[in-house]
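Enquirer: got a structure for you, letters missing:
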């Protein structure tokens, strides 16, 4: 791996390990929010009871743990860069009585599995952060059995995702936030029309399909929204760390006003838009 890509990988590993406590605290809330994309991934994979499945960039364990409940006579290998995130997944599996799984901390661009190993591969909101997305897709295809399926979810364009633009847009109006170079890992890196589908085709996948899924992040109040974003959203925390207390409070008030203007019901139910893409080896 190139030195620059390796540096990105190590920075990401450190970030996700750092934020694992916040993801543990908000796990029920977050997994409920992201469940529709996980359900669509699972639907696309056509899981059979005996399947061996790989869940890449699984974080706290989804949709891998849900897949394990379907592949009762098979197994799910749950992977992520951050060992501290996988620790949450293991605790959840224990609480749910799930045993047909294992966790492996690894890099998607160097998957430690033989060719033609898995019946299916899932990846929910990982692709846009991979240092080399094409290599990642090729690695997923390599470890799939012939005829195996990959399904992945990514965020749609900023205009569909007020849940993040409401706060990041307000931050950007108050403090200088560095603009990442074009193509750098980030939330909307895969948001272009057909972007991930074309990447799948380049990696050699066939019968590529995509489906748009929209919905709302239902926070119930501005206070909950602010607290959630400040405990799980790394870009928010990193940007606000550069602001003094007065500026942070100004940003908070402006975020509340912005949300109330966009969503007058006072429930802080903010829009999101995603795309789920699947393909066959």
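Expert: Received the coordinates, thanks. Given the structure is predicted, the values throughout are model-derived calculations rather than measurements.
Enquirer: from here on, contacts and neighbour counts on C-alpha atoms
Expert: Will do.
Enquirer: Okay, and the residue located most distally from the centre of the chain sits in which element?
Expert: Here the chain reaches farthest from its C-alpha mean at residue 246, the gap being 32.1 Å by C-alpha atoms, centre = their mean. Using DSSP states H and E, residue 246 maps to helix 245-262.
Enquirer: for residue 139, same thing?
Expert: helix 133-143.
Enquirer: ditto for residue 78
Expert: strand 75-80.
Enquirer: Beyond that strand, next helix or strand please.
Expert: Assigned by DSSP H and E, the successor of strand 75-80 is helix 83-96.
Enquirer: could you say what helices and strands the helix or strand that that following helix is followed by packs with?
Expert: Downstream of helix 83-96, the first helix or strand assigned by DSSP H and E is strand 101-105. Judged by 3 or more C-alpha pairs under 8 Å, 6 or more residues apart in numbering; DSSP states H and E, strand 101-105 is in contact with strand 75-80, helix 83-96.
Enquirer: repeat that with 10 Å
Expert: strand 52-56, helix 64-70, strand 75-80, helix 83-96 (3 or more C-alpha pairs under 10 Å, 6 or more residues apart in numbering; DSSP states H and E).
Enquirer: now the strands for the stretch 151-281 of the chain?
Expert: Assignment of strands within the stretch 151-281 of the chain using DSSP state E, counting those that start in this stretch yields the ranges 206-218, 269-280.
Enquirer: Please name whichever of those is nearest to residue 68.
Expert: strand 269-280 (19.2 Å; C-alpha to C-alpha).
Enquirer: quick one on the thing from earlier: elements contacting the strand holding residue 78?
Expert: strand 52-56, helix 64-70, helix 83-96, strand 101-105, strand 118-124.
Enquirer: So which of these is the most surrounded?
Expert: strand 52-56 (a mean of 28; mean count of other C-alpha atoms under 10 Å).
Enquirer: That one vs strand 75-80, what angle?
Expert: 10 degrees (axes from the mean of the first three to the mean of the last three C-alpha atoms, to 10 degrees).
Enquirer: Neighbours of residue 181, how many?
Expert: By other C-alpha atoms under 10 Å, 7 other residues sit near residue 181.
Enquirer: Actually, residue 180.
Expert: With other C-alpha under 10 Å as criterion, residue 180 counts 9.
Enquirer: looking at it, it is touching residue 186, isn't it?
Expert: Yes: at 8.2 Å, residue 180 and residue 186 qualify as touching, with contact defined as C-alpha atoms under 10 Å.
Enquirer: picking that back up, can you redo the helices and strands packed on strand 75-80 as a markdown table, where the extra columns are distance to residue 27?
Expert: Listed next are those as a markdown table, based on distance: least, C-alpha to C-alpha, whole Å:
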| stretch | distance to residue 27 |
| --- | --- |
| strand 52-56 | 17 |
| helix 64-70 | 13 |
| helix 83-96 | 9 |
| strand 101-105 | 18 |
| strand 118-124 | 15 |
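Enquirer: another one to put next to it:
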């Protein structure tokens, strides 16, 4: 039997799961910023975000990198945070308001369809661990390309390869085996969909970007214990919940127990350090 990928169903499920996980993703915000802080700073530098800029944040989530961009653009700049999940965007708006930042605006939008944005109106575009989950990454990047002014830069944080991201690839592998899931289809979205050699560069080039660079950023996940890392993933990683949906509750519990046991190998007296490596991919419009 031929297995086909349903992009519409995937996005519908993804939206529903992020609506459910939004509170947890926001609650884990400090840990996420510790984990992704260096990659985020690298992305913002690569996108050349500065005073007075207009920045488009695609798949903004709960807004950690949105706020970082807003602080760089200052009171004369503007950051538009878009996401498919209104619950996530509500937290992004809340984070900005609590920080006293009034230059952040949110827009519920499918990152593959940014047609309602005026062409050539943004100086920079960013996306932190969002582009990897788009079924049509080419459409998303073409939309971003259209929204940028000539010379504007797009920068995205993505995972590299599974072997460099054991904190995530081990849970993915265990769940895939226990749920009897087939291997990802070519071009199917997922955490490592842009991590292979040359893959991200090709996707950016096909969307019309030039002067494309890829910067590797070691991004270890540091937690007190492996169990704490599993709790983080269990509460807030929508991709894992999507994969687990075919298992019953005892099956899901057994999967999480095995994941905890496997990730325990990365514990030391100083705590848990989960291997993770991000790529910051940047291109010019």
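Expert: Thanks, I have it. Keep in mind the model is a prediction, meaning the values are calculated, not measured.
Enquirer: tm score of chain vs chain?
Expert: TM-score for the superposed chains, counting by TM-score structural alignment, normalised by the length of structure 1: 0.91, backed by 279 aligned residues with a C-alpha RMSD of 2.1 Å.
Enquirer: who wins for proximity to residue 192 of structure 1 among the strands of the stretch 151-281 of structure 1?
Expert: Per C-alpha to C-alpha, nearest to residue 192 of structure 1 of the strands of the stretch 151-281 of structure 1: strand 269-280, 10.2 Å.
Enquirer: Give me the range in structure 2 that that closest one lines up against.
Expert: Under TM-score structural alignment, strand 269-280 of structure 1 corresponds to residues 273-284 of structure 2.
Enquirer: Nearest to residue 41 of structure 1, out of the strands of the stretch 151-281 of structure 1?
Expert: strand 269-280 (6.8 Å).
Enquirer: hang on, the earlier thing: of the helices and strands packed on strand 75-80 of structure 1, which is nearest residue 141 of structure 1?
Expert: strand 118-124 (8.6 Å).
Enquirer: which of the residues in stretch 253-260 of structure 1 are buried?
Expert: Within stretch 253-260 of structure 1, the residues that count as buried by 16 or more other C-alpha atoms under 10 Å are 254-256, 258-260.
Enquirer: For the aligned partner of residue 162 of structure 1 in structure 2, which non-adjacent residue is closest in space?
Expert: By TM-score structural alignment, residue 162 of structure 1 lines up with residue 166 in structure 2. Taking C-alpha to C-alpha, 6 or more residues apart in numbering as the measure, residue 166 of structure 2 lies nearest to residue 275, with 5.4 Å between them; neighbours along the chain are not counted.
Enquirer: From residue 20 of structure 2, how far out is that neighbour?
Expert: 27 Å (C-alpha to C-alpha, to the nearest Å).
Enquirer: Please apply the same query to residue 198 of structure 2.
Expert: 34 Å.
Enquirer: Equivalent analysis for residue 138 of structure 2, please.
Expert: Counting by C-alpha to C-alpha, the gap from residue 138 of structure 2 to residue 20 of structure 2 is 27 Å.
Enquirer: Next: residue 196 of structure 2.
Expert: 30 Å.
Enquirer: And for residue 158 of structure 2?
Expert: 23 Å.
Enquirer: So those two - more neighbours on which side?
Expert: residue 158 (26 against 17).
Enquirer: you'd agree the more buried one is up against residue 277?
Expert: Yes: look at residue 158 of structure 2 against residue 277 with C-alpha under 10 Å: they come within range, at 8.8 Å.
Enquirer: shared neighbours of the two, anything?
Expert: 39, 195, 216 (C-alpha atoms under 10 Å, 6 or more residues apart in numbering).
Enquirer: isn't the first one right up against residue 280?
Expert: So the one you mean is residue 39 of structure 2. Yes: with contacts counted by C-alpha under 10 Å, residue 39 of structure 2 reaches residue 280, the gap being 7.0 Å.
Enquirer: and for the two, which residues touch both?
Expert: By C-alpha under 10 Å, 6+ apart, residue 39 of structure 2 and residue 280 have these common neighbours: 128, 156-158, 215-217.
Enquirer: could you dump the buried residues of stretch 253-260 of structure 1 to JSON lines with distance to residue 66 of structure 1?
Expert: As requested, these are exported to JSON lines (distance: C-alpha to C-alpha, whole Å):
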{"residue": "254", "distance to residue 66 of structure 1": "38"}
{"residue": "255", "distance to residue 66 of structure 1": "35"}
{"residue": "256", "distance to residue 66 of structure 1": "35"}
{"residue": "258", "distance to residue 66 of structure 1": "36"}
{"residue": "259", "distance to residue 66 of structure 1": "33"}
{"residue": "260", "distance to residue 66 of structure 1": "35"}
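Enquirer: so who does the match of residue 162 of structure 1 touch?
Expert: So residue 166 of structure 2 contacts 172-173, 220, 262-263, 266, 274-277 (C-alpha under 10 Å, 6+ apart).
Enquirer: mind running it again at 8 Å?
Expert: 274-276 (C-alpha atoms under 8 Å, 6 or more residues apart in numbering).
Enquirer: Under the alignment, what does residue 118 of structure 1 map to in structure 2?
Expert: Using TM-score structural alignment, residue 118 of structure 1 sits opposite residue 122 in structure 2.
Enquirer: swap in residue 99 of structure 1?
Expert: In structure 2, residue 99 of structure 1 lands on residue 102 (TM-score structural alignment).
Enquirer: same check, this time on residue 39 of structure 1
Expert: In structure 2, residue 39 of structure 1 lands on residue 41 (TM-score structural alignment).
Enquirer: between whichever strand or helix holds that match and strand 122-128, what angle do the directions make?
Expert: Using DSSP H and E, residue 41 of structure 2 falls within helix 29-46. Angle of helix 29-46 of structure 2 versus strand 122-128, following the same axes, to 10 degrees, is 140 degrees.
Enquirer: Can you list the neighbours in contact with stretch 140-148 of structure 2?
Expert: With C-alpha under 8 Å, 6+ apart as the test, stretch 140-148 of structure 2 has contacts from 111-115, 117-125, 131, 134, 154, 204, 207-209, 285.
Enquirer: I'd like to know which of these are buried.
Expert: Buried among the contacts of stretch 140-148 of structure 2 (16+ other C-alpha under 10 Å): 111-112, 114, 120-125, 131, 134, 154, 204, 207, 209, 285.
Enquirer: Name the nearest of the residues you listed relative to residue 239 of structure 2.
Expert: Of those, the one sitting nearest to residue 239 of structure 2 (C-alpha to C-alpha) turns out to be residue 134, at 12.0 Å.
Enquirer: how about that closest one, what's its match in structure 1?
Expert: For residue 134 of structure 2, the residue aligned by TM-score structural alignment is residue 130.
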